[in-house]
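In: Here's my sequence, what's the structure:
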Amino acid sequence: MDQLAALRALRRVVELGSFTAAAEALGLSHTAVSRQIKQLEAHLGAQLLNRTTRRFALTDAGKQYYEASRQILDALDDADRAVTAQQARPSGTLRINAPMAFGTLELAAWLSAFMAQYPELTVDLVCNDRIVDLIEDSFDVALRLTRGLPDSTLIARRLADSPLLLAASPAYLKQHGAPRTPAELARHNCLVYTQAQHPRIWTFRSPGGGEESVNVQGNLQANTSVALRAAALAGLGIISAASFIVHEDVQRGALTALLPDYPQRPRELYARYPQSRHQSPKVRAFIDFATAHYRGRGWA
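Out: Here you go, the predicted structure:
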């Protein structure tokens, strides 16, 4: 008896729910699969399956043996994949989800370098500011800017800190004045990013090391920072945004940075991907490239 083949047959029968489906998946006949299970039972001296004409069920001994054998088979598959994956070149289509502003202003700046390194890979980049279900929407990896992650079965790799900048246009400041403390933001028109965890609560670190939170108000809220940046440039109000979104506007004088002595706690950039014992080469390559890109790097 080939015990390993019998273990694989048992697993297929249990997972697929029938001898016929297991036989088809293994490329064997129904009789061959049935014979392997019977030989395994004879070898163990225990019945693993209770059979009827229409269905089967694992016996208590079968349940115990199935769980133990499944772990053994997983370990063997992991060992095979680990060796094979080291030799495999990333290929196929890599589906990436990213926030609109990050995808268009930041990720786009280095994605071409990643693709040049892996020419056999095709990238499908989808940018939006809603939280997607990676598995249901068939994404391989998502990039997230957040403060803390919810409990999830997804794997999360922290890549970098993303500082926030508070800014407004010179025209707005000329008309309304510049806030000198966070508390003064309460009387200003603040542009609110609705995808933040607490959109209207802006929190600052004071020079003394404490924190100060302000409940802000404004006449524009949006689920994309791209729209808020355009509004800030047009003089509508004050924006709190990731520095990669507005730092070039600040450098060229289109926006003025505010409250430099009261920094906001940065968001964190994460790469998230479905949990799997067999991480595909394309996902691993992207995560490794992003990690190397942001290692020790801050944003302006």
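
In: going forward, measure contacts and count neighbours with C-alpha atoms only.
Out: Will do.

In: For stretch 219-228, which residues meet the burial criterion?
Out: Across stretch 219-228, burial judged by 16 or more other C-alpha atoms under 10 Å covers 221, 223-226, 228.

In: Distance of Q87 relative to D80?
Out: From Q87 over to D80 the distance is 11 Å, taken as C-alpha to C-alpha, to the nearest Å.

In: wait, what's in contact with R51?
Out: Residues in contact with R51, defined by C-alpha atoms under 8 Å, 6 or more residues apart in numbering, are A57.

In: Now do the same contact list for the residue most central in space within the chain.
Out: Nearest residue to the geometric centre of the chain (C-alpha atoms, centre = their mean): R272, 2.0 Å. Counting by C-alpha under 8 Å, 6+ apart, R272 touches 141-144, 154-157.

In: Name the nearest residue to it, sequence neighbours excluded.
Out: A156 (4.5 Å; C-alpha to C-alpha, 6 or more residues apart in numbering).

In: Over to P266?
Out: P163 (4.3 Å).

In: Then S138?
Out: In space, S138 is closest to R95, 7.4 Å off (C-alpha to C-alpha, 6+ apart).

In: That neighbour contacts C127, correct?
Out: No - assessed by C-alpha atoms under 8 Å, R95 is found out of contact with C127, at 10.8 Å.

In: Let me know the secondary structure of D129.
Out: coil (DSSP: H, G, I helix; E, B strand; the rest coil).

In: Can you give me the separation between the closest residue to it other than its chain neighbours and V226?
Out: Distances taken as C-alpha to C-alpha, 6+ apart place P99 nearest to D129, at 4.9 Å, with adjacent residues excluded. Going from P99 to V226 by C-alpha to C-alpha gives 10 Å.

In: same question, T31
Out: 63 Å.

In: A strand includes the residue nearest to the centre of the chain, no?
Out: Yes - counting by three-state DSSP, R272 is part of a strand.

In: let's see this one next to it:
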Amino acid sequence: MEDRFAGIREFVLAIDKGSLTAAAAQLGLTGSAVGKSISRLEARLGVQLLHRTTRKIDLTNEGEAYLVSCRRIMEELDQTESFLATGHREPIGRLRIDLPTTFGRRHIVPPLLDLAARHPRLDLSFSLRDQAVDMVSEGIDMAVRIGTLGDYPELIARRLGEQHMVICAAPSYLARKGTPATHTDLFQHDCLAGWRRTVKPTWLLKDASGVIAPHEVPARHELPDGDALLYACLSGCGLAQFPRWLAGDALRSGALVQVLSDISGGSMPIHVLWQKTWHLQPKVRVAVDMLVDLAQANPNVFDAR
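Out: Predicted coordinates:
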């Protein structure tokens, strides 16, 4: 009977170590034996997983997709063996987490690193980006998302809170340029916005009928992330629309002043998501539980009302 797992360990280890020789050294085999094992795996699958040269190996497109599944299988096996050996569900293995850039850097990365410090066998890999990703194909175990979620039957979501938007300016800017009173006034002001490659700068504003929707604004400066936008606003460069979790400290200290509160607004849900599996791995469970507790303990960050 054909062994469906034959060659998988050699394949993953060759990628992790960067060569067949290094993988062979760890496994106590010859480089030729590791190469033949991977070749038999490729023959069984009917696809090429690796590009081999005399100096290095590279993944094919099929190899990249297969590697994600292989890693997940091996990590699930490690989790199960640890549970059987220790009698408790200790979080072990690598947890791959995708986060919104500024929110993740400020509010999610630090507590997750603290969590990992309490669990020595838990390793973390972070990616920070503001675009939605395919969690399954990229092997992401857990993600935090701000905004309305699509229909993803392969994922589970837990609501953490909301992001509420405010328009702010530094007192020095308002003293120099005046305080806007209407949406039309914005066209006489210096507006700051996040930079997007293909989308014109917009803010969430309430129209005459009370509906909140994106409205184009004349952006003098476009900046790459929330921290850069906050710095520019604090420096008196113009008006900016921020989530309250980003502007809150500056508003409370008086470093920023809220304006246009009657037309500014809009809220977006904040969720933690993870892949739907037959059982929830301890590494995912402990991280999700930590984020739920974090949201409840930090209403200023998660805008709990």
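
In: Tell me the one among the buried residues of stretch 219-228 of the first structure nearest to C190 of the first structure.
Out: Q221 (8.7 Å; C-alpha to C-alpha).

In: for the closest one, what are its contacts?
Out: 191-194, 228.

In: try 6 Å this time
Out: Contact partners of Q221 of the first structure, counting by C-alpha atoms under 6 Å, 6 or more residues apart in numbering, are 191-193.

In: Looking at these, which are in strands?
Out: Among those, the members found in strands (DSSP state E) are 191-193.

In: How many residues are close by the equivalent of F102 of the first structure over in the second structure?
Out: Mapped onto the second structure by TM-score structural alignment, F102 of the first structure lines up with F103. Residues lying near F103 of the second structure (other C-alpha atoms under 10 Å) number 22.

In: Quick check: F103 of the second structure vs I38 of the second structure, distance?
Out: F103 of the second structure sits 42 Å away from I38 of the second structure, going by C-alpha to C-alpha.

In: buried subset of the contacts of Q221 of the first structure?
Out: 191-193.

In: circling back: narrow the contacts of R272 of the first structure to those that are buried.
Out: Buried among the contacts of R272 of the first structure by 16+ other C-alpha under 10 Å: 141-144, 154, 156-157.

In: Same list (the residues you listed) but as CSV, adding secondary structure and distance to H278 of the first structure.
Out: CSV is the format used below for these (DSSP: H, G, I helix; E, B strand; the rest coil; distance: C-alpha to C-alpha, whole Å):
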residue, secondary structure, distance to H278 of the first structure
V141, strand, 14
A142, strand, 18
L143, strand, 20
R144, strand, 23
L154, coil, 14
A156, strand, 16
R157, strand, 16
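
In: can you give me the offset of stretch 203-216 of the first structure from its chain's centre?
Out: 30 Å (C-alpha atoms, centre = their mean, to the nearest Å).

In: buried ones in it?
Out: Neighbour count says stretch 203-216 of the first structure has 203-205, 216 buried, by 16+ other C-alpha under 10 Å.

In: repeat for stretch 263-283 of the second structure
Out: When burial is assessed from 16+ other C-alpha under 10 Å, stretch 263-283 of the second structure yields the following buried residues: 263-275, 281-283.

In: How about stretch 236-250 of the second structure?
Out: Result for stretch 236-250 of the second structure [16+ other C-alpha under 10 Å]: buried residues 236-248, 250.

In: Tell me, how many residues neighbour the closest residue to K17 of the second structure other than its chain neighbours?
Out: Leaving aside its sequence neighbours, K17 of the second structure sits nearest to A23 (C-alpha to C-alpha, 6+ apart; 5.9 Å). A23 of the second structure: 24 surrounding residues under other C-alpha under 10 Å.

In: so A23 of the second structure touches A14, yeah?
Out: Yes - taking contacts as C-alpha atoms under 6 Å, A23 of the second structure lies within contact range of A14: 5.0 Å.

In: ok, which stretches of the stretch 1-150 of the second structure are strands?
Out: 50-52, 57-59, 93-99, 122-128, 142-146 (DSSP state E, counting those that start in this stretch).

In: Which members of the buried residues of stretch 219-228 of the first structure are positioned in helices?
Out: If you go by DSSP state H, those have 225-226, 228 in helices.

In: which part of the second structure lines up with the helix or strand hosting R284 of the first structure?
Out: Taking DSSP states H and E as the definition, R284 of the first structure sits inside helix 281-294. Matched against the second structure by TM-score structural alignment, helix 281-294 of the first structure falls on residues 282-295.

In: Report the buried residues of the lengthiest helix in the first structure.
Out: Ranked by residue count under DSSP H, the longest helix found in the first structure is helix 60-87. Buried residues in helix 60-87 of the first structure, defined by neighbour count with 16+ other C-alpha under 10 Å: 62, 65-66, 69, 81, 85.

In: now, which of the buried residues of stretch 236-250 of the second structure lie within helices?
Out: Those of those lying in helices (DSSP H): 244-248, 250.

In: Output those residues in TSV, with distance to S82 of the second structure appended to each entry.
Out: Shown next, in TSV, are those (distance: C-alpha to C-alpha, whole Å):
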residue	distance to S82 of the second structure
R244	42
W245	39
L246	40
A247	44
G248	43
A250	47
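
In: What about R252 of the first structure, how many residues nearby?
Out: Neighbour tally, R252 of the first structure, other C-alpha under 10 Å: 9.

In: To which residue of the second structure is it aligned?
Out: So, by TM-score structural alignment, R252 of the first structure is matched to S253.

In: Tell me how far A21 of the first structure lies from S34 of the first structure.
Out: For A21 of the first structure relative to S34 of the first structure (C-alpha to C-alpha), the value is 12 Å.

In: helix/strand/coil for S261 of the second structure?
Out: What three-state DSSP gives for S261 of the second structure is coil.

In: a markdown table please, covering the buried residues of helix 60-87 of the first structure and showing distance to R295 of the first structure.
Out: Output for the buried residues of helix 60-87 of the first structure, formatted as a markdown table (distance: C-alpha to C-alpha, whole Å):
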| residue | distance to R295 of the first structure |
| --- | --- |
| G62 | 49 |
| Y65 | 45 |
| Y66 | 43 |
| S69 | 41 |
| R81 | 28 |
| A85 | 24 |
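
In: quick check, nearest of the buried ones among the contacts of Q221 of the first structure to A113 of the first structure?
Out: Distances from A113 of the first structure to these, taken by C-alpha to C-alpha, are shortest for Y193, at 30.4 Å.

In: you'd agree the closest one is up against V226?
Out: No - Y193 of the first structure lies out of contact with V226 (C-alpha under 6 Å); the separation is 9.9 Å.

In: Quickly list what's touching both of these two.
Out: Common neighbours of Y193 of the first structure and V226 (C-alpha under 6 Å, 6+ apart) do not exist.
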